[in-house]
Every structure is written in C-alpha cells, then in structure tokens.
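>>> 3D model of this:
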Amino acid sequence: MTPVPSTSSTPSDSASTPDAPDTRTARRPVLAAYAVLTAVGALFFLGSFAYPWTNPEDGTIGAAALPRVAGLLLLLIGLALIRQESRTGSVLEGDGHITEDAEHTPEETRALRRKLVLVTAVMVVTALLIPVLGMLPALALMTLYVTASVEKLRWPVALATAGGVLGVSYLLFTVVLRVPLPLGLFDPAVWSTP
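Alright, predicted model coming up:
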C-alpha cells in the first residue's frame, strides 16, 4: 500500500522545498538586541575582577564567582547568537519581529520600540549601579522602575514586586546558596574604621 501524498501545504512546507528561495536575512533589531546581551555579559564579566574569586579568610567562593561565570556565559551566548543571526538570519512566526506584525498600528509599533530601548537602557544602568549599590538593591530598583514606569503597574503592585524580587534573591543567593554578592556601599567593610 503506497501512502497518498498530502494536498495541504503550509508556509513552512513551501519554504523548506529546494526550489523556494531562502529569504532569511540578518535583522538589525535582532542583532542590536544580541549585541546588548553581549555587552551586558561583558560588563558583568569585567566588573567581577573588582572582587576576589575566593575569600582569603576561609578559601570559600568569593564575590567574583557569580558575576564572572554568569557574565562569561552571557557574553558567549550573545556572541553565538550574533554569529547565528549574521550567517543565517531568522524568519520565525511570533518571534517579536514587530516590523512585519500587521496586528499593530504604527503608533503601537513605535511604543513597543520605545519600551525595548528603555528596558535595554535600564539594564545597562543597573549593571553600572551594581558596584555602587550592590547586586540586590540594584536589581530591586530595576524591577521597581520597569514595573512602575514601563509596564505601568500601580505603585503598590510595583513595590510588592520589587520587594519580592529583593526577598527571593536574598533568600536564594545569600541564605540558601551562600553566594557572596557585591554589596557596594552596603558592605560593612566600607564603613568600618581601621
């Protein structure tokens, strides 16, 4: 018994045939997003060298371990994504390519792009604030700003969300995992007298 060929075709079927031209190209917004991801990873990686890898007192893992490893991974993943997008491009349905999204008006498209730029800038500012404020306060402030200003949540909800991020991060990293995080100005060593 021979199988009956299917008469229904989908756009992905026609795109995968050898006769169909490959229209995938590298998209500038996607490359820009991956470049920002790579830059944030590089900032975390380079900033980690301001902290010790191990604690000199007891030889346990130091404050540099988490940002150095996470920054390096983020840097490498970002570079791999840039390489992939540059070489093969991407055309994925529903992947956030808003210039081809017929459901959004031009004003909605501009608002989405403004949000993307704003959130990217907030991430960079947060990375720069970590050596000053410490990891947990900087993340809590970023969460508060994004929820209140970008997502337009009510202040009580935004404050509760930022407080939740601060509490869960403290419990996870400091209490459970015992990872020493950068404390910035909240480091008691900064304020102790010699």
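>>> only C-alpha atoms from now on, for both contacts and neighbour counts.
Will do.
>>> what's the residue closest to the geometric middle of this structure?
Leu37 (6.1 Å; C-alpha atoms, centre = their mean).
>>> next secondary structure after the longest helix along the chain?
When the chain is parsed with DSSP state H, its longest helix is helix 106-133. Downstream of helix 106-133, the first helix or strand assigned by DSSP states H and E is helix 135-145.
>>> can you give me the helices in the chain?
11-16, 28-47, 65-88, 106-133, 135-145, 155-169, 188-191.
>>> right, so these: which one is the most enclosed?
helix 135-145 (a mean of 21; mean count of other C-alpha atoms under 10 Å).
>>> report the distance from that helix to the chain centre.
Relative to the chain's own centre, helix 135-145 is displaced by 14 Å; criterion: C-alpha atoms, centre = their mean, to the nearest Å.
>>> got it, and stretch 159-170?
On C-alpha atoms, centre = their mean, the centre of stretch 159-170 falls 18 Å from the chain's centre.
>>> could you do stretch 110-121 as well?
Remark: stretch 110-121 is offset 14 Å from the chain centroid, using C-alpha atoms, centre = their mean.
>>> of the helices of the chain, which is nearest Thr54?
The closest of the helices of the chain to Thr54 is helix 65-88. By C-alpha to C-alpha, the value is 7.9 Å.
>>> thinking again about what came up before, between the longest helix of the chain and helix 28-47, how many degrees?
If you take axes from the mean of the first three to the mean of the last three C-alpha atoms, to 10 degrees, helix 106-133 sits at 0 degrees to helix 28-47.
>>> alongside the first, I'd like the structure of this one:
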Amino acid sequence: MSGSAPNTPGTAPAPDRSRWPMRVTHTVLAGVGTLFFLGSFAYPWITEEDGTIGPAALPRVAGSLLLVVALALLWREERSGTVLEGDGGGEEPDGPTGEEGHEAPDEYRVRRKLLVVAVSLPCTGLLIPFLGMLPALALLTLFLTLAVERLRPWVALTASAGVLVVCYLLFVVLLRVPLPLGVFDPALWGAA
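Sure, this is the predicted structure:
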C-alpha cells in the first residue's frame, strides 16, 4: 500500500497517512470557528442595561472552541492520519470490492448515515417554530441515536433527555438566551 511503511513480522501495520477529505473537513470547521469568533466582535460581551452576558459570548466561546478542536484534529490528521472502523478509509478488504464503479458495503453505510443526518438537520429547523428549540433538538437527538447510531431505546431516550436538560441549563438558565418556544410559549396559551 502506498504511503505506509513496510510491515515487519510481529508489528502492527503502519497507519494510513492523512486523507484529503478529512483535511478539508477539519479546515472548513476551523474556518467556521474563525468566522464565528471574529463575527462576535460586532456584539457587546456584556449587556449594559443589566450587566448580564451579552450576545457576543456564545459565538465567541463556541467559535474559539470549534477553532481549537478543528486545529487539533487537523494536526492529528497530518501527523498520523485517522482510520476508524466503518469510515471507509481503512485498508482494502481481502476480497474484491465489486465491479468498477461500485462502492464497498462500508462506504455505502457511511454515505447513507451522512444522508440521513443531512436531511434530518433541515427538518429539525422546520420543526423549531412549532415545537420550540429545545424539544426539536431533543427529537433530533432521539432520532439520530435510534435511526443512525442504532442505540437501545432506553439509551437513546436518556441521551435525548440529557440534551434537553443540558441545553435548558446552558441557554435558558445560565446564558439567558431567548429561545423559540413554539407551542410551549406561555404567551400563546395566555392569549386564548
């Protein structure tokens, strides 16, 4: 295999070197983190009226964290490469992968998962005005853990409830971010 050192008896095979799709992904994530970080300077860090955390806090912190994580992943990819089970980037299987132009089963499974996630994100965005932000995120987590990750139902429900609680504590209680409430908006029920 090109790009890997020859194996000697008794040693594990050398890892594949970095793959260009992973480098591109990490670079794009670093760019998004940088844009959020830089864009946050258009807003105040502290609200002058009541001294609470301002609108710059979330994009600045999230952008800087995304930038740091993306750079760490990019560094790791350049240094040693990544090969994860089922990601389609490992060594070729022992047998043939099919006729030319056909994908291996692992690659098909990964592409199917990516398609499901890519479709479920905009669908969740469409649910936010009706259900509110937190229930929509909890439903997204439940769907992804059941349909994509195929976790046990009780594990998926626990993860979904955990996302709901953590997001509530972080955004509503700590940061006091006004989130869309959808049908759970008290003003909607109080007007009737």
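>>> picking up where we left off before, quick one: closest of the helices of the first structure to Val179 of the first structure.
Closest among the helices of the first structure, using C-alpha to C-alpha: helix 65-88, at 7.4 Å.
>>> contacting residues around that closest one?
Applying C-alpha atoms under 8 Å, 6 or more residues apart in numbering, the external contacts of helix 65-88 of the first structure come out as 24-27, 30-31, 34-35, 37-49, 53-54, 179, 181.
>>> and for stretch 120-138 of the first structure?
36, 40, 43-44, 47, 139, 142, 146, 166, 169-170, 181-186.
>>> number of residues surrounding the counterpart of Leu169 of the second structure in the first structure?
Residue pairing (TM-score structural alignment): Leu169 of the second structure is matched to Leu171 of the first structure. Leu171 of the first structure has 13 neighbours, counted by other C-alpha atoms under 10 Å.
>>> contacting residues for Leu171 of the first structure?
Applying C-alpha under 8 Å, 6+ apart, no residues qualify as near Leu171 of the first structure.
>>> please report the distance of it from Thr161 of the first structure.
15 Å (C-alpha to C-alpha, to the nearest Å).
>>> equivalent analysis for Arg114 of the first structure, please.
Distance check for Arg114 of the first structure against Thr161 of the first structure: by C-alpha to C-alpha, it reads 23 Å.
>>> check Val190 of the first structure too.
Distance of Val190 of the first structure to Thr161 of the first structure, given as C-alpha to C-alpha: 29 Å.
>>> who's in contact with Trp155 of the first structure?
So Trp155 of the first structure contacts Ala148 (C-alpha under 8 Å, 6+ apart).
>>> enumerate every residue touching Val168 of the first structure.
With contact set as C-alpha under 8 Å, 6+ apart, Val168 of the first structure has no partners.
>>> what does Ser48 of the first structure give?
By C-alpha under 8 Å, 6+ apart, the contact list for Ser48 of the first structure reads 63-65, 67-68.
>>> cool, and Phe37 of the second structure?
59-64 are the contacts of Phe37 of the second structure under C-alpha under 8 Å, 6+ apart.
>>> at 7 Å instead, please
For Phe37 of the second structure, the contact set (C-alpha atoms under 7 Å, 6 or more residues apart in numbering) comprises 59-60, 63-64.
>>> got it, and Ala64 of the first structure?
Ala64 of the first structure makes contact with 48-49, 51-53, according to C-alpha under 7 Å, 6+ apart.
>>> farthest-separated two in the contacts of Phe37 of the second structure?
Pro59 and Ser64 (8.2 Å).
>>> how much does stretch 156-163 of the second structure stray from the first structure?
Compared with the first structure after fitting, stretch 156-163 of the second structure has a mean deviation of 3.4 Å; criterion: mean C-alpha distance after the TM-score superposition for the first structure.
>>> hmm, who's touching that stretch?
By C-alpha under 7 Å, 6+ apart, stretch 156-163 of the second structure touches 138-139, 141-142, 145-146.
>>> ok, 8 Å please
Here stretch 156-163 of the second structure makes contact (C-alpha under 8 Å, 6+ apart) with 137-139, 141-142, 145-146.
>>> what would those look like in TSV with distance to Tyr108 of the second structure?
Output for the contacts of stretch 156-163 of the second structure, formatted as TSV (distance: C-alpha to C-alpha, whole Å):
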residue	distance to Tyr108 of the second structure
Leu137	27
Ala138	27
Leu139	26
Thr141	23
Leu142	23
Thr145	19
Leu146	19
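>>> so which two of those are the farthest from each other?
Leu137 and Leu146 (14.1 Å).
>>> which position in the second structure pairs with Ala162 of the first structure?
Per TM-score structural alignment, Ala162 of the first structure is aligned with Ser160.
>>> also Thr143 of the first structure?
By TM-score structural alignment, Thr143 of the first structure lines up with Thr141.
>>> and the contacts of Ala64 of the first structure, which of them are buried?
48, 51, 53 (16 or more other C-alpha atoms under 10 Å).
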